[in-house]
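Peer 1: Sequence and predicted structure are below.
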Amino acid sequence: MNEMTTIARTTTLKDWETDQEVRWCPGCGDYAILKAVQRTMPEIGTAPENTVFVSGIGCSSRFPYYMETYGFHTIHGRAPAFATGLKLANPDLDIWIVTGDGDGLSIGGNHTMHLIRRNLDCQIMLFNNEIYGLTKGQYSPTSRVGTTSPSTPYGSVDRPAQPAAFALGAGARFVARGFDVSKELPNVLKAAHAHKGAAFIEIFQNCIVYNKDVFEDFAAPKGAEDRQLWLKQGEPMLYAKGTRGIALDAEALHLKTVDVVDGDWEAAGVIVHDVTNRSVAHMLVEMRFGEFPMALGVLYDDPRPTFEADVVRQNKAAAEGKKADLQGLLKKGQTWTVTESGPEL
């Protein structure tokens, strides 16, 4: 493998749209996410012919059909394995993984964890609708306690997984959140792409059929802004039009909400967001919605060397001063030649 290079060119929205009919349930949040991605790609500056979308199984996994790029619609939970192979075969590729809470955190949880741990340079978009949509509404790893579904007719008793907490626990160096109809989602996607390494984005997505409006408290198109904490590097953690903020309780070592009077956030003790602070990122992920706003945007961003870059360097060092000799390799060790009198060892 050669040293990695960046391939970029100027594109428009039309360059990223396919001629395929987009087929999700009417009103599905996937439509908004698809359009956000298609509109963001020209701003990123990468090239369609250098881009790959890889998916597993689920409603979200139809995504590769609708992007005018290379695409792989693979098998349940194994998109990270395919993506790893692609990146190692051609480190120049810009790889996006599209998965869901069922695909990526159930059968695919092991694969997702190791891709994050290895820090493969790719973007992982996990659509979280807290339900199995494609297989008709069973509860998923992220479904809330009490969720009624065909597989939990009396309500789920499982404690749900938290995707962003899972990613941080697996060693992610970039963790972000957004939701399907948010105008801020393209900015989150651009930040993820700018990160060198595995960038994990949890996207709350409304399943109009089986889990309608489950995120309405903070992700409604209008009227929920006061319950959203959009995190910006170097800016105070303010929400509710700047009248509320997040402060650190130094004695109990946890976050708390505070009132901000006359815009004086410093006097209120509101903390400034530092994307490299892993401890605070864990606290932001664990904030209980209702008592706290929903933390959105880039929660954590602290790059380290990527998996494929280390593999490239290792292979280059191993090949230094050596000449490729396939015949010599084949004849090495236990080989023999067949003659008229029989094999000669």
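Peer 2: Yep, that arrived. Only a predicted model underlies this, so the values are computations on that prediction, with no experimental measurement involved.

Peer 1: alpha carbons only for contacts and neighbour counts from here, please
Peer 2: Noted.

Peer 1: Identify the residues contacting the nearest residue to Thr46 once chain neighbours are set aside.
Peer 2: Distance criterion Cα to Cα, 6 or more residues apart in numbering; nearest residue to Thr46, sequence neighbours excluded, is Ala8 at 4.2 Å. Residues near Ala8 by Cα atoms under 8 Å, 6 or more residues apart in numbering: Gly45, Thr46, Ala47.

Peer 1: Pull out the buried residues from these.
Peer 2: With burial judged by 16 or more other Cα atoms under 10 Å, the buried subset of these is Thr46, Ala47.

Peer 1: Switch the contacts of Ala8 over to a markdown table; also include distance to Gly171 and secondary structure.
Peer 2: Output for these, formatted as a markdown table (distance: Cα to Cα, whole Å; DSSP: H, G, I helix; E, B strand; the rest coil):
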| residue | distance to Gly171 | secondary structure |
| --- | --- | --- |
| Gly45 | 28 | coil |
| Thr46 | 27 | strand |
| Ala47 | 29 | coil |
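
Peer 1: And the closest residue to Gly109 other than its chain neighbours, how far from Phe63?
Peer 2: Nearest residue to Gly109, sequence neighbours excluded (Cα to Cα, 6+ apart): Gly77, at 7.2 Å. Look at Gly77 and Phe63: by Cα to Cα, to the nearest Å, they are 15 Å apart.

Peer 1: ok, now Val260?
Peer 2: Distance of Val260 to Phe63, computed by Cα to Cα: 42 Å.

Peer 1: Helices along the protein, start to end?
Peer 2: 29-44, 79-89, 101-102, 109-118, 163-169, 185-194, 216-219, 265-268, 278-286, 307-319, 326-331 (DSSP state H).

Peer 1: most packed of those helices?
Peer 2: Of the helices of the chain, the one with the most neighbours on average (mean count of other Cα atoms under 10 Å) is helix 101-102, at a mean of 28.

Peer 1: Packing partners of that one?
Peer 2: Packing partners of helix 101-102 (3 or more Cα pairs under 8 Å, 6 or more residues apart in numbering; DSSP states H and E): strand 122-128.

Peer 1: what angle sits between the strand it packs on and helix 185-194?
Peer 2: Angle of strand 122-128 versus helix 185-194, following axes from the mean of the first three to the mean of the last three Cα atoms, to 10 degrees, is 140 degrees.

Peer 1: put this beside the first:
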Amino acid sequence: MNEMTAIKTTLKDWESDQEVRWCPGCGDYAILKAVQRTLPELGADPAKTVFVSGIGCSSRFPYYVSSYGFHTIHGRAPAFATGLKLANPELDVWLVTGDGDGMSIGGNHTMHFLRRNINSQILLFNNEIYGLTKGQYSPTSREGTSSPTTPLGSVDRPMQPCAFALGAGARFIARGFDTSKNLGEVLKAAHAHQGAAFVEIFQNCIVYNKDRFADFTEKAVADTRQLWLKDGEPMLFNKGTQGLRLNTDHLHLEIVDVVDGDWQAAGVLVHDVKNRTIAHMLVELPMALFPVALGVIYDDPRPTYESALLGQDAVAREGKVANLAKLLAKGQTWTVQPEDQGPLSGV
């Protein structure tokens, strides 16, 4: 958990007085409510909580949470969040972005934020489309996506945000989706992680990419299409009748049937949140062939950027007295005497 004194709040304490302005039916409503319900359970303090966003539908988020917030520049929210944590490490910083904002124009900022391991929660809303700017394809849009910028269908291979985050050095990776009852638990786990916690949230864009994730989010297919991971528990789905096994000959994951509940005999993997190699395999499973890996996929903390930097600063300050005049006079400085001013003196 972030270092803070827990206080008692309710859902109402986190609801702002601003009119929520997303399209009716947008998945962002469900995510907002999940966050507002989770914050009281964390004992979060509105006076020490900050939501930072860039540009996009998801980036309206800070207006709707009754805490501090910054609606910043397209793709640059990580830079602002970094500054906040360095200026005041006690702040509980939540960074809200989207697949366009965070993975396209802001991809480099996201990468370095993760690499540095700033102690914050990053919520990336992935609707596989540019919603705010009227439906252009995004870095995560699937091949064949028809949009104003790809009228014949996108030929780009989509990027995987969680694979990107792992490649950038992130120490916490998780997935959820907008209407999931488990999203709150995922958010709690992200908040408990000391470091940059990256959460990809699949989000339905009701206007430009409607029901894109219905093939695994709908109740009728949830059992067979969702793999909810828990540390120390077998990777089972379809009511425990199937699981994932590591094929050691070819080093890839495969689906196996579980007979009479004997998952061990079937060779089903036990989830280890510290196993980075398996985490890579899980986030890159083809959605058409495998259930979607959800929950906490990877969680292996290391020291945060701000703790290292501020610790270094404290050592540099030790035994020294602040003296601005001395600092300004240090180095290559000189004093101009009246006799040195030449013919322009007094002009």
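Peer 2: In hand now; what should we look at? Since this is a predicted model, take the numbers as computed values, not measurements.

Peer 1: After superposing, what score do the chains get?
Peer 2: Once superposed, chain against chain, the TM-score is 0.96 (TM-score structural alignment, normalised by the length of the first structure); 340 aligned residues with a Cα RMSD of 1.3 Å.

Peer 1: Show me what Lys230 of the second structure lines up with in the first structure.
Peer 2: Matched by TM-score structural alignment, Lys230 of the second structure corresponds to Lys232 in the first structure.

Peer 1: Would you confirm that its match contacts Gly297?
Peer 2: Yes. Using Cα atoms under 8 Å, Lys232 of the first structure makes contact with Gly297 at a distance of 7.2 Å.

Peer 1: So the two - more neighbours on which side?
Peer 2: Legend: neighbour count by other Cα atoms under 10 Å for Lys232 of the first structure and Gly297, higher for Gly297 (25 against 17).

Peer 1: Quick one: map that one onto the second structure.
Peer 2: Per TM-score structural alignment, Gly297 of the first structure is aligned with Gly295.

Peer 1: Same question for Arg62 of the first structure.
Peer 2: Counting by TM-score structural alignment, Arg62 of the first structure corresponds to Arg60 in the second structure.

Peer 1: what's the answer for Cys122 of the first structure, then?
Peer 2: Correspondence of Cys122 of the first structure to the second structure, assessed by TM-score structural alignment: Ser120.

Peer 1: Can you check which part of the second structure stretch 77-84 of the first structure sits on?
Peer 2: Alignment of stretch 77-84 of the first structure against the second structure: residues 75-82, by TM-score structural alignment.

Peer 1: got the contact list for that stretch?
Peer 2: 52-55, 72, 93, 95, 97, 101-102, 104-107, 109-110, 113, 118.

Peer 1: try stretch 270-290 of the second structure
Peer 2: With contact meaning Cα under 8 Å, 6+ apart, stretch 270-290 of the second structure is reached by 160, 162-163, 166, 225, 229-235, 252-253, 255, 292-293, 296-300.

Peer 1: Among the residues you listed, name the buried ones.
Peer 2: Buried among the contacts of stretch 270-290 of the second structure (16+ other Cα under 10 Å): 160, 162-163, 166, 225, 229-231, 234-235, 253, 255, 292-293, 296-299.

Peer 1: all strands of the stretch 201-347 of the second structure, in order?
Peer 2: Listed in chain order, the strands of the stretch 201-347 of the second structure (DSSP state E, counting those that start in this stretch) span 226-229, 236-237, 242-247, 252-257, 292-299.

Peer 1: With distance to Gly27 of the second structure as extra columns, can I get the ones you listed in CSV?
Peer 2: Below are the strands of the stretch 201-347 of the second structure laid out as CSV (distance: least, Cα to Cα, whole Å):
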stretch, distance to Gly27 of the second structure
strand 226-229, 18
strand 236-237, 25
strand 242-247, 29
strand 252-257, 30
strand 292-299, 17
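
Peer 1: Please give me every residue in contact with the residue in the first structure that Val207 of the second structure lines up against.
Peer 2: Under the alignment (TM-score structural alignment), Val207 of the second structure pairs with Val209 in the first structure. By Cα under 8 Å, 6+ apart, Val209 of the first structure lies in contact with Cys25, Gly133.

Peer 1: With Gly131 of the second structure instead?
Peer 2: By Cα under 8 Å, 6+ apart, Gly131 of the second structure lies in contact with Gly56, Cys57, Cys205, Val207, Tyr208.

Peer 1: corresponding residue for it in the first structure?
Peer 2: Under the alignment by TM-score structural alignment, Gly131 of the second structure pairs with Gly133 in the first structure.

Peer 1: One more: His250 of the second structure?
Peer 2: By TM-score structural alignment, His250 of the second structure lines up with Ala252 in the first structure.

Peer 1: Neighbours of Leu120 of the first structure, how many?
Peer 2: Neighbours around Leu120 of the first structure, by other Cα under 10 Å: 25.

Peer 1: isn't it right up against Phe200?
Peer 2: No. Between Leu120 of the first structure and Phe200 there is no contact, the gap being 11.0 Å when judged by Cα under 8 Å.

Peer 1: if we can go back for a sec, looking at the strands of the stretch 201-347 of the second structure, which is closest to Gln36 of the second structure?
Peer 2: The closest of the strands of the stretch 201-347 of the second structure to Gln36 of the second structure is strand 292-299. By Cα to Cα, the value is 19.0 Å.

Peer 1: so that closest one versus helix 276-283, what angle?
Peer 2: Put simply, strand 292-299 of the second structure runs at 160 degrees to helix 276-283, going by the same axes, to 10 degrees.

Peer 1: And strand 292-299 of the second structure against the first structure, how far off on average?
Peer 2: Here strand 292-299 of the second structure, set against the first structure after superposition, deviates by a mean of 0.3 Å using mean Cα distance after the TM-score superposition for the first structure.

Peer 1: Just the residues contacting that strand, thanks.
Peer 2: 171-176, 182, 186, 189, 193, 216, 225-231, 272-276, 279, 282-283, 285.

Peer 1: Now do the match of Gly131 of the second structure against Leu189 of the first structure, distance only.
Peer 2: Applying Cα to Cα, the value for Gly133 of the first structure to Leu189 of the first structure is 24 Å.

Peer 1: which residues are contacting stretch 10-29 of the first structure?
Peer 2: Outside stretch 10-29 of the first structure, the residues that touch it by Cα under 8 Å, 6+ apart are 30-31, 38-39, 41-42, 45-48, 59, 65-69, 180-181, 205-209.

Peer 1: Please pull up the equivalent of Pro150 of the first structure in the second structure.
Peer 2: Match for Pro150 of the first structure (TM-score structural alignment): Pro148.
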